[in-house]
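Visitor: Model the following, please.
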Amino acid sequence: MEKEKFYVSLAHLTCTTNRDITPSAFMIEVEPHKARVFQKLFNQIHRLEDSNALRAHIPYLQYHLDGLNHEIDNRVKKVYALIHEFGDDRTKQFVEQLPYFRRN
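Guide: Alright, predicted model coming up:
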């Protein structure tokens, strides 16, 4: 399958071929069926954030002790790993300087 350009925005939780729909932070080249993984992760983040909105009203539960926040963080890390895998050299360098990125 042929690769296409996709524009990914973590701020807007989007992955699209149309650069003008939403501001994007990253351009990747990937087969369309692989790009769907981004949308699946973004949908999971949306659902977790909706659940988190209810939890936010519990004042005694701190962020670092909340499992839902860890689930969101894990998905964001997965998105960055995919951006690293399919991005250009400049994108890879950016992701590699993030504090939670470790190359094995």
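Visitor: from here on, contacts and neighbour counts on C-alpha atoms
Guide: Noted.
Visitor: Next, the contact list for Val30, please.
Guide: Shown in contact with Val30 (Cα atoms under 8 Å, 6 or more residues apart in numbering): Glu2, Lys3, Glu4, Lys5, Phe6, Phe86.
Visitor: Second chain to compare with the first, below:
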Amino acid sequence: MENKKTYYISVGNGQISQVKTADTYNFEIYANDEEITKLREYFDQAYVEDLGSFVRSHVPFVEYHHNSNNDRYDEQLQKAYKMIYDLGNHETKELVAQMGIINGL
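Guide: Below is the predicted model:
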């Protein structure tokens, strides 16, 4: 049997917490340890790609749409949001759907 716990997610800083604190969180999800590990991987990879985009931003002749770091960053966030949607409570599912960032919702 899956042992799901409640987690509070802040996408902007990649925070995943089991403690509902005064800090801002965006979404509430129910996940097991494997699912949280996978979500953490998406956030970590997005961070790596974001750093690559930062370095690229100092090269003025490379346009945004020609930067593969941006594409990979967007892809990781798409995966994270899809997972948050799949694991989220009703309110989380509604919020993610309203954002319109996941194709097919």
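Visitor: sorry, back to before: which of the contacts of Val30 of structure 1 are buried?
Guide: Buried members of those, counted by 16 or more other Cα atoms under 10 Å: Lys5, Phe6, Phe86.
Visitor: picking that back up, possible to save the contacts of Val30 of structure 1 as CSV with secondary structure and distance to Phe26 of structure 1?
Guide: Converted to CSV, these look like this (DSSP: H, G, I helix; E, B strand; the rest coil; distance: Cα to Cα, whole Å):
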residue, secondary structure, distance to Phe26 of structure 1
Glu2, coil, 19
Lys3, coil, 16
Glu4, strand, 14
Lys5, strand, 10
Phe6, strand, 8
Phe86, helix, 10
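Visitor: quick check, nearest of the buried ones among the contacts of Val30 of structure 1 to Pro23 of structure 1?
Guide: Minimum distance to Pro23 of structure 1 across the buried ones among the contacts of Val30 of structure 1 is 12.0 Å, recorded for Phe6 (Cα to Cα).
Visitor: Just give the closest residue to Tyr8 of structure 2, not the sequence neighbours.
Guide: Once flanking residues are discounted, Tyr8 of structure 2 sits nearest to Glu28: 4.7 Å by Cα to Cα, 6 or more residues apart in numbering.
Visitor: which stretch of helix or strand covers Arg36 of structure 1?
Guide: helix 32-55 (DSSP states H and E).
Visitor: Check how far that helix sits from its aligned residues in structure 2, on average.
Guide: For helix 32-55 of structure 1, the mean deviation from structure 2 after alignment is 1.3 Å (mean Cα distance after the TM-score superposition for structure 1).
Visitor: For that helix, what is the distance to the chain centroid?
Guide: Chain-centre distance of helix 32-55 of structure 1: 9 Å, with Cα atoms, centre = their mean, to the nearest Å.
Visitor: okay if I get the buried ones among the contacts of Val30 of structure 1 as JSON lines plus distance to His70 of structure 1?
Guide: Formatted as JSON lines, the buried ones among the contacts of Val30 of structure 1 follow (distance: Cα to Cα, whole Å):
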{"residue": "Lys5", "distance to His70 of structure 1": "30"}
{"residue": "Phe6", "distance to His70 of structure 1": "27"}
{"residue": "Phe86", "distance to His70 of structure 1": "25"}
